[in-house]
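Enquirer: Sequence first, then the predicted structure:
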Amino acid sequence: MVAWWEGYDLSALKAREKAEAEAAGVIEEGPASPSNKAAGALDRFGKPLWTATRIQVAEKMWGEGLTTPGGKEYTESLVKPLGINNTMSVLDMSAGLGGLSRTMHRSYGAWITGLEANPMLAEYGMEYSKKANLQKQAPISHYDPNNFAMDRRYDVIFAKETLFTVADKGALFRKINDSLKPGGQMLLIDYVVTSQDVLPGLRSWSDVEPVEPFPWSIDEAKETFAKMKLDVRIAEDSTARQIGFIASALSILQKHLESHELNDETRDAVTSEVKLWGKRAEALMKGLKLYRFHALKPG
């Protein structure tokens, strides 16, 4: 990690990444083949959504095993009110590299099923779980949030900053509700809008998102919960906190860009991540919101 951040040669990493991409059928050049169309592997522009270099940049920004803002202390504080214990089953629908899944198991003893929409993140996350000897307690696997089925029910279902890319949220949340045990809890942290009227003003953000966003409005979210007879206990605006997390991380990255010599691949990855999160922060100041919803299913 130090060698990468200081800008030393990454030829070995590039060779490994190329081999991984070829094995997965994800190749940047040439026409797409059926094998490289695995759900979540490519972004909307036909490029690999995640690479080994981007993963390292994300972990530098947010912490080991994490790909979204907040750090382990904050993300753990999000799930603490759920009262998770070692008798409960938990589904994490935004597992990423599995950092929070493993933290939840270590902290509360619950067995966590981690699902991740991107196959590379899921593969890396499972490797991290194996290295921690938690492949059974906190497994990470790939799924398509637009087309999946559950074969069991859970006490807690959790999702952080991922479901805003799903177009048919009605179908998605019916599946989530069916997978939630009576008396179970759902915790959703996701991007929403105050109303659909603000979306035209967010084009500079939505047009650069690697996966096309479909944020619903706050009222649409509440109406969906009501239709499923879920009791919404918390609907909290976390936008200001999110902007603060992003600003802090971007400041750190900017300082490194100014004071360190990075090779072209790493500099490109850092620049792309800065642009993405900069656009998200800008959108959060123009009508996009990050909300935390905590809902209970009647027993």
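Expert: Everything's here; your move. Numbering: from 1, shown residues only.
Enquirer: C-alpha from now on. contacts and neighbour counts both.
Expert: OK.
Enquirer: Now the lengthiest strand in the chain: buried residues?
Expert: In terms of residue count, the longest strand belonging to the chain (DSSP state E) is strand 180-193. By neighbour count with 16 or more other C-alpha atoms under 10 Å, strand 180-193 contains the buried residues Leu180, Lys181, Gly184, Gln185, Met186, Leu187, Leu188, Ile189, Asp190, Tyr191, Val192, Val193.
Enquirer: for comparison:
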Amino acid sequence: MDPNDIQRWLNPDWRDRLEAWWEGYDLGHLYVQAKEAKAMRAARWELKPTPRRLETAAATAEPPPAVLIDDAPPAFVEANEDIEARQLEGLDIDRRGKPVWSVEQVRGAQMLWGDGFVGPGDAQFMVDAVRPFGLNPAKSVLDCSAGLGGAARAIVGAYDTWVTALEPSPLLAKLGMRRSEALDLGRKAPVMPYDPESFNPAGSYDLVLADRILHRVRDKGPYLDHLCECVKPKGSALLMDYVIDGAPASWDSWNAWKDTEPLELYPWTAQRMKDELVQRNMDVRIVEDITAKLRRLIVERVRWLADALQNATLGTTVVDKGLMAGLARELQLWWARLKVLGHGLRYYRFVALKPA
């Protein structure tokens, strides 16, 4: 073990605890290993450098108290609550009778994922994801999972193309449209609400993009029918979604994940997704497991957040309890997801072309 790691795990601060919790390390085991390493170094023995990850740690670890800090850095404190946004919260209710998205959670999500984003995958990630499709000012894109429209605006900025962005949450759609209009992108990157269960888009597009939306749709048949129909001949569909991969490694983690999610989930297997696209006369070119990439994106953003909070000046900051509550909810959701990603649930990329 590296000397810096020895000191780190003998006396972990809140940032180290957050990283260990998120990555599934057992802090008790790391402490024992660091203590042994210190003794062995003193005796001029060498210990293997990499801490052993315990496979069972993810199923038993609890979030450390340090995740919830008392103060929010000034950069994260936003303006007063928006009355119209508050009203939109009530239009999208989860199975417990609470808003799927609240103003606080939107703010907390952006604190974690970046301005204009409410999930892993920043602007550069999405720009790179659509790069193979040759977008240009003459082409159009339909984004069926817009969030706050950050991906749509990034694609417009990179390729000067036209993106119609659809979002199931009325609150996210409204806030996303405001951002597009503020950037004078109300026509090139509009963000509009829609109901995935009655999805029937108008027009046709060179690229249809759907990221982590299909697993939330109960009746996927009609959804895929309309999605494939609106792809232009020689156009493409890029679907990225959760799929089932065998039996869960831990049913406790699996059930905890499903219980933590605000809505019921209906993921398919990767093979089922491919077969359904083929049945709709789509030429499936790529079926790729990108679970490791998603996990890396999640962990990297948590580390970034830890560094940002560590480096911020907290002395004169007014406590923003709403923001911290929203961040706590977002961390809770992604902690539950991370414990099943790669252990019964995987994240796949599907690329399908529509024949001429």
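Expert: Received it, and whenever you're ready, just let me know what you need. The structure displayed is predicted, hence computed values, not measured ones.
Enquirer: Now the TM-score, please.
Expert: After superposition, the two chains reach a TM-score (TM-score structural alignment, normalised by the length of structure 1) of 0.85; 279 aligned residues with a C-alpha RMSD of 2.4 Å.
Enquirer: just to revisit the earlier point, residue range for the longest strand of structure 1 in structure 2?
Expert: On the basis of TM-score structural alignment, strand 180-193 of structure 1 is assigned to residues 231-244 in structure 2.
Enquirer: ok so, going back, which secondary structure elements does the longest strand of structure 1 sit against?
Expert: In terms of contacts (3 or more C-alpha pairs under 8 Å, 6 or more residues apart in numbering; DSSP states H and E), strand 180-193 of structure 1 is packed against strand 154-160, strand 288-296.
Enquirer: Superposed on structure 2, what's the mean shift for the helix or strand following that strand?
Expert: Sequence-wise, the next helix or strand downstream of strand 180-193 of structure 1 (DSSP states H and E) is helix 203-206. Comparison of helix 203-206 of structure 1 with structure 2 after fitting gives an average deviation of 1.2 Å (mean C-alpha distance after the TM-score superposition for structure 1).
Enquirer: what's in contact with helix 203-206 of structure 1?
Expert: Under the criterion C-alpha atoms under 8 Å, 6 or more residues apart in numbering, residues Glu212, Pro213, Lys279, Arg280, Glu282, Ala283 lie in contact with helix 203-206 of structure 1.
Enquirer: Of those residues - the most surrounded one?
Expert: Arg280 (24 neighbours; other C-alpha atoms under 10 Å).
Enquirer: That residue matches what in structure 2?
Expert: Correspondence of Arg280 of structure 1 to structure 2, assessed by TM-score structural alignment: Arg337.
Enquirer: If you drop the residues flanking it in sequence, what lies closest to that match?
Expert: Counting by C-alpha to C-alpha, 6 or more residues apart in numbering, Arg337 of structure 2 lies nearest to Trp257, which is 6.0 Å off, once chain neighbours are set aside.
Enquirer: Please enumerate the helices of structure 2.
Expert: Assigned by DSSP state H, the helices in structure 2 fall at 3-10, 14-23, 27-42, 57-60, 83-89, 103-113, 123-129, 150-159, 170-182, 220-229, 251-260, 270-279, 291-311, 321-340.
Enquirer: Can you check which part of structure 1 stretch 262-270 of structure 2 sits on?
Expert: Aligned by TM-score structural alignment, stretch 262-270 of structure 2 corresponds to residues 210-218 of structure 1.
Enquirer: how long is that stretch end to end?
Expert: Chord length of stretch 210-218 of structure 1, first to last residue, is 23 Å (C-alpha to C-alpha, to the nearest Å).
Enquirer: who touches that stretch?
Expert: 43-45, 49, 164-167, 191-196, 206.
Enquirer: Go through those and single out the one with the most neighbours.
Expert: For the contacts of stretch 210-218 of structure 1, the largest neighbour count, defined by other C-alpha under 10 Å, is 26 neighbours, found at Tyr191.
Enquirer: quick one: the closest residue to it other than its chain neighbours and Ser238 of structure 1, what's the gap?
Expert: Of all residues not flanking Tyr191 of structure 1 in the chain, Leu290 sits nearest, at 4.5 Å (C-alpha to C-alpha, 6+ apart). Look at Leu290 of structure 1 and Ser238 of structure 1: by C-alpha to C-alpha, they are 5 Å apart.
Enquirer: These two - which one has more neighbours?
Expert: Neighbours were counted for Leu290 of structure 1 and for Ser238 using other C-alpha under 10 Å; Leu290 has more, 22 against 15.
Enquirer: how near is that one to Phe214 of structure 1?
Expert: Taking C-alpha to C-alpha, one finds Leu290 of structure 1 at 13 Å from Phe214 of structure 1.
Enquirer: next one: Val232 of structure 1
Expert: Applying C-alpha to C-alpha, the value for Val232 of structure 1 to Phe214 of structure 1 is 22 Å.
Enquirer: what do you get for Asp190 of structure 1?
Expert: Distance, Asp190 of structure 1 to Phe214 of structure 1, by C-alpha to C-alpha: 11 Å.
Enquirer: what touches both of those two?
Expert: Counting by C-alpha under 8 Å, 6+ apart, the contacts common to Asp190 of structure 1 and Phe214 are Phe164.
Enquirer: and Ala122 of structure 1, what pairs with it in structure 2?
Expert: Under the alignment (TM-score structural alignment), Ala122 of structure 1 pairs with Ala173 in structure 2.
Enquirer: what's the answer for Met93 of structure 1, then?
Expert: For Met93 of structure 1, the residue aligned by TM-score structural alignment is Cys144.
Enquirer: Show me what counts as buried in stretch 61-75 of structure 1.
Expert: For stretch 61-75 of structure 1, the neighbour count (16+ other C-alpha under 10 Å) marks 61-72, 75 as buried.
Enquirer: likewise stretch 191-205 of structure 2?
Expert: For stretch 191-205 of structure 2, burial by neighbour count (16+ other C-alpha under 10 Å) applies to Val191, Met192, Pro193, Tyr194, Pro196, Asn200, Ser204, Tyr205.
Enquirer: Inside strands: which ones of these?
Expert: Val191, Met192, Pro193, Tyr205.
Enquirer: show me the contacts for Ala52 of structure 1.
Expert: Taking C-alpha under 8 Å, 6+ apart as the test, what Ala52 of structure 1 contacts is Leu13, Glu17.
Enquirer: one more time with 6 Å
Expert: Contact analysis of Ala52 of structure 1 by C-alpha atoms under 6 Å, 6 or more residues apart in numbering lists nothing.
Enquirer: What lines up with it in structure 2?
Expert: Looks like Ala52 of structure 1 aligns to Val103 there (TM-score structural alignment).
Enquirer: same thing with Gly71 of structure 1?
Expert: Looks like Gly71 of structure 1 aligns to Asp122 there (TM-score structural alignment).
Enquirer: cool, Met61 of structure 1 as well?
Expert: Aligned partner of Met61 of structure 1 by TM-score structural alignment: Leu112.
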